[in-house]
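Engineer: pasting the sequence and the predicted model now:
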Amino acid sequence: MATRIVTFLGLGSGRFPERYEPVRYRGEKGIHGPTALHDVPTIAEAEGPVTLVVLGTVEVEQTWFASDLYLTLLRRDLGPCPMPLVRLVVIPKGASTEERWEIFEQLVALVDPDRPVVPGEVRPTGIVVDITHGFRSQPFFAAAAIAFAQSERRRRWTEAKSPAVPVRIAYAAYEPSGGPGPDRGQNATRSDAPAEQVVVPIWDLTQFLDVLRWNTALDGLLRHGRADDLAGLLEGAEKEARPRAASAEDHKEIGKQIGPLSRFRKAASAFAEGLVTVRVPALITEL
């Protein structure tokens, strides 16, 4: 197991010695911090060796890396967790069409598990793209690049049979001082507690990207008679549903959760096969 994290980094603010306000973050496995670096909980909870790719402008490089500030804070706040391999990728500001295409191409390469991003990197079995500090259109480019790379990878997988690698999108829902406190009730404010006591949730936005994959897969079936992408998504949904179904005491509930997915997957595959082999009965009865 190995994890690659691709994250954006901004300049931060001179109001804080650490450029960003130190707060605690709620990850999937617990609360981390306080820290000024929102990547710390993602690194701490990652499986296997971690590679961290930081995307930033020339100004970010001068502010965070020329002075070694970023690496110093990262070593300190990770505590006993192993230090990841770190690479800074300098990106343009995206002020022109050419610069925006350059950012897109860089992101496509960085979410490709078959392209090592640093010497000695273990091929990742999972990739996390953190858009918390994505500036202006950068989060949009990240989503577009992931969708493009996954589509391109599925085409390559058909030829090379290399294993798929899940890509997650993460966002730390930090709110500046004076706004509603993320984990302290709707009527609470940031002024109710010191910043280091604030707990910032990390949202998993991957499902919104999955909508594009489902739409593309359905389009492939309805317009071109291809069911492989849709069958793969349905099979993945079945696997995700099984742990939830297994915890259900009512066996009928298990069938309700898994049965429709399995039937739809088999019907779509049979329908697509019927189109290829011109089996008219299958075309009429399967869907």
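Structural biologist: Noted; the coordinates are in hand.
Engineer: from here on, contacts and neighbour counts on C-alpha atoms
Structural biologist: OK.
Engineer: helix, strand or coil: sort out the closest residue to residue 85 other than its chain neighbours for me.
Structural biologist: In this structure, residue 85 finds its nearest non-sequential neighbour in residue 51, 4.7 Å apart by CA to CA, 6 or more residues apart in numbering. Using DSSP: H, G, I helix; E, B strand; the rest coil, the three-state assignment for residue 51 comes out as strand.
Engineer: against that first model, consider the following:
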Amino acid sequence: MKALSFLGRGNYQTVTYVFGERSCTTSLFPEALARMFPLERLFLFVTEEARKSQGFLELRERLGDLLEAVTIPEGKSEEELWEIFARCAACLKEGDSVVLDITHAFRSLPLIVFTVSAYLRKVMKVEVQHILYGAYEARVPRREPPQPEDCVPVFDLAVLLDLLDWLSGVEAFLARSEAGILAEKLRITHDRLNRSGTVNGEKPRKIKRVAGKLEELSKALHLSRPLDVMEIASLLLPELEEAKAELSRWARPFAVVLEKVAQEVGRLAEEHPRSLSEESLGRQLELIEHYLEKGLVVQAVLLAREWVVSWACLKDGQDFWLNRKYREGVESILGGMAQQARDRKALSGQKSWMTDALAREWGWLTQLRNDIAHCGMSVSAKGAQSIESKAKVIPGKLRAILASVPGVSPSQEPKVVNLETLYDGVAKLELLPQYLEKARELAGEGCDVVLTGQAPVWLYLAVAHALHGKARRLYYSSPVTGEVLIFDHAAL
């Protein structure tokens, strides 16, 4: 075991430091550290000025070869702070066990110690056993001047590192739907409490079940198993509710974000996902949007293509929509439609859901899926940014299909959004969010949209951007220019 400690130039008083059943009477906590723990080496970090102090000279005499002094700068600049960080980290190697002491640390050094602690644990796999602070101000009795027999409690702040792990786990789940860290923390908490029990002998019974379900959900999400995702989420929701009391008592960092986690899970829950319906397809569509929000573009695109097949199965009125051969047959029909559309031929077949618009969407989505599935191994492969940009418009396209309007046919009237009606008098930039909300309502989903009316250029640009991914085609119209095509997602 090694220790990292600090010494300043303070006038330290002799007291009795107490840590559990261990104690040591001294004016210098690094000495107490050496007496309380079986150390192989104690690294003492001192500035040039602190190295000349009487306290340092006394420590060197009392601890002998156990002590290794490391000179550090004052920490008055960012560069010096990084230098202190580097010198602390350089004292340890992978697999070491360490006790960190901030009792006599000054200015920003305690914060650096916590940063070093997190780095050592995550990167170098160092076991941080304790982060100690001798709370001189909490001595008992509190006499002035203090007497050697006055007891100073030594607090272990390593629990704050544990809190950092909880925060990392929560961030990973909310940002990327990755529940591995959270599940591990819950499982460790459950096992530790069941080994030791609590003061009144109670033990948690439900925390570990929550951990298991969270991990299952995360794996199903990342392996693109939408039906499993919806089933697991529907089972996890009541588990979270039932475990609320235990989580609040024994896993408080998780309990704080429990409502947020439940909201995330609730968006994915569906009790009967294997029963094909517009409702279940709607929930799958929400899952696609969830994937895109979390940056999981590959999963979103893969599911989107399967979603179109499932939608066609629903329109075909078949109950065996999960039969692989049947789905391959539907895919073949969709592929034939796409080919006919590319060859500009009239669609052949007896399926009522076969339309030119659906054929274009299927062809576009299949190309995008293939580009991803083949890992860009093609001279014509799209770049990552292009793929991400294309993926963002998928939800709007699928919502139009779900509403049984796979695309707006030429015979359908486009939606007209007159920008003059969005505001009264003069358009105000601070009211832009209200204008955009009204424009989205007027435009609907998956329709051809025409922008017209007198309005400032900035409002036209903002509305056009807001309708990207919602409108199928967007036009600008004025008496001078006539209709001008701004974008055409149907042609993608």
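Structural biologist: Yep, it's here. Treat the numbers as computed from the prediction; the structure is a model and nothing was measured.
Engineer: just the TM-score for the two chains, thanks.
Structural biologist: Put the two chains on top of each other and the TM-score (TM-score structural alignment, normalised by the length of the first structure) is 0.71; 233 aligned residues with a CA RMSD of 2.6 Å.
Engineer: pretty sure the residue nearest to residue 85 of the first structure sits against residue 3.
Structural biologist: Yes - the pair residue 51 of the first structure / residue 3 is scored as a contact, 6.4 Å apart, by CA atoms under 8 Å.
Engineer: checking residue 145 of the second structure next. Helix, strand or coil?
Structural biologist: coil.
Engineer: where's it relative to residue 58 of the second structure, distance?
Structural biologist: Distance, residue 145 of the second structure to residue 58 of the second structure, by CA to CA, to the nearest Å: 21 Å.
Engineer: between those two, who's got more neighbours?
Structural biologist: Comparing residue 145 of the second structure with residue 58 by other CA atoms under 10 Å, the one with more neighbours is residue 58, at 13 against 8.
Engineer: what do we get in the first structure for that one?
Structural biologist: Matched by TM-score structural alignment, residue 58 of the second structure corresponds to residue 69 in the first structure.
Engineer: that match: what's it in contact with?
Structural biologist: Contacts for residue 69 of the first structure (CA atoms under 8 Å, 6 or more residues apart in numbering) come out as residue 63.
Engineer: show me where the stretch 101-250 of the first structure has strands.
Structural biologist: Taking DSSP state E, counting those that start in this stretch as the test, the strands found in the stretch 101-250 of the first structure are 126-130, 167-172, 199-204.
Engineer: quick one: contacts for residue 204 of the second structure?
Structural biologist: Residue 204 of the second structure neighbours (CA under 8 Å, 6+ apart): 190, 193, 194, 246, 250.
Engineer: what about it, which SS state?
Structural biologist: coil.
Engineer: how about the contacts made by the counterpart of the residue nearest to residue 85 of the first structure in the second structure?
Structural biologist: Aligned counterpart of residue 51 of the first structure in the second structure: residue 41 (TM-score structural alignment). By CA under 8 Å, 6+ apart, residue 41 of the second structure lies in contact with 1, 2, 3, 66, 67, 68.
Engineer: repeat the analysis, applying 10 Å as the threshold.
Structural biologist: 1, 2, 3, 4, 34, 65, 66, 67, 68, 91, 98 (CA atoms under 10 Å, 6 or more residues apart in numbering).
Engineer: so the last one makes contact with residue 131?
Structural biologist: I take that to be residue 98 of the second structure. Yes - here residue 98 of the second structure lies in contact with residue 131, judged by CA atoms under 10 Å, at a distance of 9.0 Å.
Engineer: neighbour count for these two, which is higher?
Structural biologist: In this view residue 98 of the second structure and residue 131 are compared by other CA under 10 Å, and residue 131 has more residues nearby, 26 against 23.
Engineer: distance of the more buried one from residue 139 of the second structure?
Structural biologist: 19 Å.
Engineer: also residue 282 of the second structure?
Structural biologist: For residue 282 of the second structure relative to residue 139 of the second structure (CA to CA), the value is 63 Å.
Engineer: and these two? Which one has more around it.
Structural biologist: residue 139 (20 against 15).
Engineer: trace the more buried one over to the first structure, please.
Structural biologist: Alignment note: residue 139 of the second structure maps to residue 182 in the first structure; criterion TM-score structural alignment.
Engineer: tell me the contacts of its match?
Structural biologist: 173, 174, 175, 188, 189, 190, 198, 199, 200, 201.
Engineer: tell me which of these persist in the second structure.
Structural biologist: Using both residues aligned by TM-score structural alignment, their matches' CA atoms under 10 Å, the second structure keeps these contacts from these: 173, 174, 175, 189, 190, 198, 199, 200, 201.
Engineer: my guess is the third one meets residue 181, correct?
Structural biologist: What it means is residue 175 of the first structure. Yes - between residue 175 of the first structure and residue 181 there is a contact at 7.2 Å, judged by CA under 10 Å.
Engineer: pull up the overlap in contacts between the two.
Structural biologist: 189, 190, 198, 200.
Engineer: corresponding residue for the third one in the second structure?
Structural biologist: To tie it back to what came earlier, the one meant is residue 198 of the first structure. That one, residue 198 of the first structure, aligns with residue 150 by TM-score structural alignment.
Engineer: contacting residues around that match?
Structural biologist: By CA under 10 Å, 6+ apart, the neighbours of residue 150 of the second structure are 14, 15, 16, 17, 18, 25, 136, 139, 140, 141, 142, 143.
Engineer: for the first one, give its distance to residue 37 of the second structure.
Structural biologist: Here residue 14 of the second structure is placed at a distance of 20 Å from residue 37 of the second structure (CA to CA).
Engineer: pick out whichever of those two has more residues nearby.
Structural biologist: residue 14 (17 against 13).
Engineer: one step back: any idea how far the match of residue 139 of the second structure lies from residue 199 of the first structure?
Structural biologist: Residue 182 of the first structure is 7 Å from residue 199 of the first structure, where distance means CA to CA.
Engineer: now the common contact residues for the two.
Structural biologist: With CA under 10 Å, 6+ apart as the test, residue 182 of the first structure and residue 199 both reach 173, 174.
Engineer: so stretch 213-222 of the first structure corresponds to what in the second structure?
Structural biologist: So stretch 213-222 of the first structure sits over residues 165-174 in the second structure, by TM-score structural alignment.
Engineer: about what we covered before: who has more neighbours, residue 175 and residue 181 of the first structure?
Structural biologist: Taking neighbours as other CA under 10 Å, residue 175 of the first structure and residue 181 compare with residue 181 leading, 22 against 14.
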